[in-house]
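> I need the structure of the sequence given here:
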Amino acid sequence: MELNVTGRSVLVLDGGPRAIATVAALLREGAAVTVAAPTVCAALEDLALRRRLTWVTAPVDEGCFDVVLRAVAPLTADAPDRTGRAGHVTLVGAGPGDPGLVTVAGRAAIEQADVIIADRLAPWEALAWARPEAEVVDVAKIPYGRSTSQEEINRLLVEHARAGRHVVRLKGGDSYVFGRGFEEVAACADAGVATTVVPGVTSSVAGPELAGIPVTHRGLVQGFTVVSGHVPPGHPDSSIDYPALARSGTTIVVLMGVRTLPAIVEALIAADLDEGTPCAVVADASLASQQVVRSTLAHLVADTAAAGIGAPAVAVIGHVAALDPRPAWAVMTAATPFPRPIPAMVVPPC
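A predicted model of the protein is given here:
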């Protein structure tokens, strides 16, 4: 279904996982989306918390909206019984967010899946490729909010596979880059479940690239180091040697580090990394909401806060952050050169 929704108010009367593909497409097209439902899945709640959409639990006046969409109920209740058949789990790294960056093998796996177990940062529009009867399980982990434990995710993978189903574990970026993918493969192996891993485009490279920033550049820097900012320097769980990182001479790429960025910057400056080192932060890479802040190490925290940057975001620390590809800017940042229709999972109101 193709709808012209740019700049229009759209009401979606469904808060389930199947609605996410449509909501993601509406947001990409520039619609002002309101979801009206007593409860919503974790991924939609996350979008509401990030102020990408409005979620209301009470009935609303449908006449106040330009477009009203009612989701078609999924057919999971009629899914065939595959008990006795060999099940299988496919981990699909689905890239930084735009479904156009999912690999051909990743799309094929989604199209063939009986069950799709998807993360918060998975490209939810890609669910439009799934068969109507495929079951969608939302296991989004909202920072400091609703979350599905890794143990429960492992259990779901094994349970569905043992029932003879093809299970796709849909994850943002690449499954093995801070994605706990190998933990899931190990859990399946312990349970005797066969697995396949489809590599994904990692945001550690794609995020800067979509902002026009290469992580390496001939004559400037000969390597890059990717670190997790999930815990700050000095935390008992942190294994990163920040003084060594500051001396490495490589581009430093920080994932999952929006909250801990002040402590990371402080540790690098304390390790004598020049305060004038160029830096950048790229938020929502590949999406219509993508934001880029260019700064220096001394001012990165303040400039990021002033821009209202929130997770997910990638921080780039190093001289490559000062490179500017213009006038080729529009070409280098065009992750989706061709428009895609809104997934045809909705029907207009009567």
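
> going forward, measure contacts and count neighbours with C-alpha atoms only.
Will do.

> what's the helix or strand encompassing residue 264 packed up against?
Assigned by DSSP states H and E, residue 264 belongs to helix 261-270. Counting contacts by 3 or more CA pairs under 8 Å, 6 or more residues apart in numbering; DSSP states H and E, helix 261-270 is packed against helix 242-247, helix 300-306.

> determine the set of other helices and strands touching the longest one.
Spelled out, it's helix 300-306. Counting by 3+ CA pairs under 8 Å, 6+ apart, helix 300-306 packs on helix 261-270, strand 278-283, strand 291-296.

> how about these, which one is nearest residue 205?
strand 278-283 (11.1 Å; CA to CA).

> that closest one versus strand 291-296: what angle between them?
Using axes from the mean of the first three to the mean of the last three CA atoms, to 10 degrees, the direction of strand 278-283 lies 160 degrees away from that of strand 291-296.

> now residue 295. Nearest residue, chain neighbours left out?
residue 279 (5.1 Å; CA to CA, 6 or more residues apart in numbering).

> shouldn't the one you found be in contact with residue 314?
No - the pair residue 279 / residue 314 is not scored as a contact, 10.7 Å apart, by CA atoms under 8 Å.

> and the strands in the stretch 151-300 of the chain, which stretches?
Secondary structure of the stretch 151-300 of the chain by DSSP state E, counting those that start in this stretch: the strands cover 166-171, 194-198, 224-228, 251-255, 278-283, 291-296.

> this one next, for a side-by-side:
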Amino acid sequence: MDVACYTAESSDSPLTKSTLSRRELRSDDCLLEIRWAGICHSDIHTVNGDWPHDNFPMTPGHEIIGKIIETGPDVQKFTTGDVVGIGCLVDSCGTCRACVDNEENYCEEGATGTYNGVDRHDGSITQGGYSTHIVCREDFLIRIPEAFSDLESDQAASATPLLCAGITTFSPLQNAGVGPGSRVGIVGMGGLGHVAVQIAAAMGAEVSVFSHGLSKKDDGLRLGATNYVATADEGFDKPFRDTFDVIIDTVSAPHDVNPFIKMLGRKGRLVLLGLPTEAMQIPAGLLIGKGRSVLGSAIGGIKQTQDMIDFCAEHNITAETEVIPAEQINEAYQRVIDSDVRYRFVIDAATF
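Model (predicted):
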């Protein structure tokens, strides 16, 4: 099936309107008509060659909401007309320890990304959500709850980035057991951070945001933070030493994490979500003395993603978004690079 899309031909060319061929449905596949497609910063890194690969031409996009219009003969969980989402993954081995534990994101054989991944069946390169349609195994579809299921609504558009930004922040917070009485710090008030604030606050935590400046302070407080601190101020960490149970660090730019480690309380954890290009220097003594830990987290499994979207629907949590037509994708990419968006772009797939 040939479908309209926007594609990058190389790392130094803009995305342009094109077509791609979607595979015939396998027995457990569903065909989606895409309604909304989010722009994630990882799309930009991949398209621009910041994360080197040779898989061009490439159609990015792993934040997708749409409607099922056809199912394979063995599909049991969904039917035509269901509103569903696709996040960062479309397949995994299904049998390793990680997959059995519902952590397909850590599949020991390598999970298949929604785009720029290798199809486990035919070896082709997967193509993502900047398109009118997509085919996906039913086991990797997320049922969109009623609160977000009106595909023409602002709620559906604003829920779309949750398929990446939502699960990326929900997973480490849930894994850490965040709840009433927890003290949570969020480093960075961007596409991930502004969702993390909402989720942590809805879990019952006292939330503090640490951002380079105070330009987004009003947003942070409105979304649920109690404190908003400028990290550009010398000694910003001192009032918060030995305070936090969890700090979620969303920043991808190189930065010193040691002030944040000092702000962790006994057995507190600093969770890294960004991918700085420079190595970090962490004195062992900062960790050993209070049993602190530094760990990473990569999105989440399918079950946890379903838990996330249901939680967000229950608590009326969405990303703050700007909807654009497809012809503005390249402009949107540059605006993300320039930090000129509050906080996520979502593409109207009807314009592909």
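
> and the TM-score between them?
TM-score for the superposed pair, counting by TM-score structural alignment, normalised by the length of the first structure: 0.29. Supporting figures: 191 aligned residues with a CA RMSD of 7.3 Å.

> need the helices and strands packed on helix 261-270 of the first structure in TSV (columns: mean neighbour count and distance to residue 209 of the first structure).
Below are those laid out as TSV (neighbours: other CA atoms under 10 Å; distance: least, CA to CA, whole Å):
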stretch	mean neighbour count	distance to residue 209 of the first structure
helix 242-247	16	22
helix 300-306	17	19
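
> just put those in JSON lines and tack on distance to residue 24 of the first structure.
Formatted as JSON lines, these follow (distance: least, CA to CA, whole Å):
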{"stretch": "helix 242-247", "distance to residue 24 of the first structure": "37"}
{"stretch": "helix 300-306", "distance to residue 24 of the first structure": "25"}
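
> for residue 110 of the first structure, find the nearest of those.
helix 300-306 (35.8 Å).

> who's in contact with that closest one?
The contact list for helix 300-306 of the first structure (CA atoms under 8 Å, 6 or more residues apart in numbering) reads 261, 262, 265, 279, 280, 281, 293, 294, 295.

> selecting buried members of these in ChimeraX, what would you type?
The following ChimeraX line selects those of the contacts of helix 300-306 of the first structure that are buried, judged by 16 or more other CA atoms under 10 Å:
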select :261,265,279,280,281,293,294,295
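
> looking at the contacts of helix 300-306 of the first structure, which is nearest residue 9 of the first structure?
Distances from residue 9 of the first structure to the contacts of helix 300-306 of the first structure, taken by CA to CA, are shortest for residue 293, at 28.9 Å.

> quick one: contacts for that closest one?
With CA under 8 Å, 6+ apart, residue 293 of the first structure has these contacts: 280, 281, 282, 303, 304, 307.

> correct me if wrong: the first one contacts residue 295.
In other words, residue 280 of the first structure. Yes - assessed by CA under 8 Å, residue 280 of the first structure is found in contact with residue 295 at 5.9 Å.

> burial of the closest residue to residue 185 of the first structure other than its chain neighbours, as a residue count?
Excluding its sequence neighbours, the residue lying closest to residue 185 of the first structure (CA to CA, 6+ apart) is residue 195, at 6.6 Å. Neighbourhood size, residue 195 of the first structure [other CA atoms under 10 Å]: 19.

> surely residue 195 of the first structure is in contact with residue 188?
Yes - Residue 195 of the first structure is within contact range of residue 188, at 7.2 Å (criterion: CA under 8 Å).

> mind telling me what element residue 55 of the first structure is part of?
Per DSSP H and E: strand 54-56 holds residue 55 of the first structure.

> just checking, next helix/strand downstream of that strand?
strand 67-71.

> which strands or helices does that following strand pack on?
Counting by 3+ CA pairs under 8 Å, 6+ apart, strand 67-71 of the first structure packs on strand 9-12, strand 346-347.

> the helices in the stretch 251-352 of the second structure, which residues?
258-262, 284-288, 302-314, 329-337 (DSSP state H, counting those that start in this stretch).

> select, out of these, the one closest to residue 66 of the second structure.
helix 302-314 (14.6 Å).

> can you list the buried residues in that closest one?
Neighbour count says helix 302-314 of the second structure has 302, 304, 305, 306, 307, 308, 309, 310, 311, 312, 313 buried, by 16+ other CA under 10 Å.

> if I look at the fifth one, how far off is residue 287 of the second structure?
With the distance defined as CA to CA, to the nearest Å, residue 307 of the second structure ends up 32 Å from residue 287 of the second structure.

> before we move on, the earlier item: and the strand holding residue 55 of the first structure, which residues are buried?
Buried-residue list, strand 54-56 of the first structure, by 16+ other CA under 10 Å: 54, 55.

> of the helices of the stretch 251-352 of the second structure, give the one that comes closest to residue 142 of the second structure.
Of all the helices of the stretch 251-352 of the second structure, helix 302-314 comes closest under CA to CA, at 5.8 Å.

> elements contacting the closest one?
strand 142-143, helix 165-175.

> the same query, at a cut-off of 7 Å, please.
Applying 3 or more CA pairs under 7 Å, 6 or more residues apart in numbering; DSSP states H and E, one finds that helix 302-314 of the second structure contacts helix 165-175.
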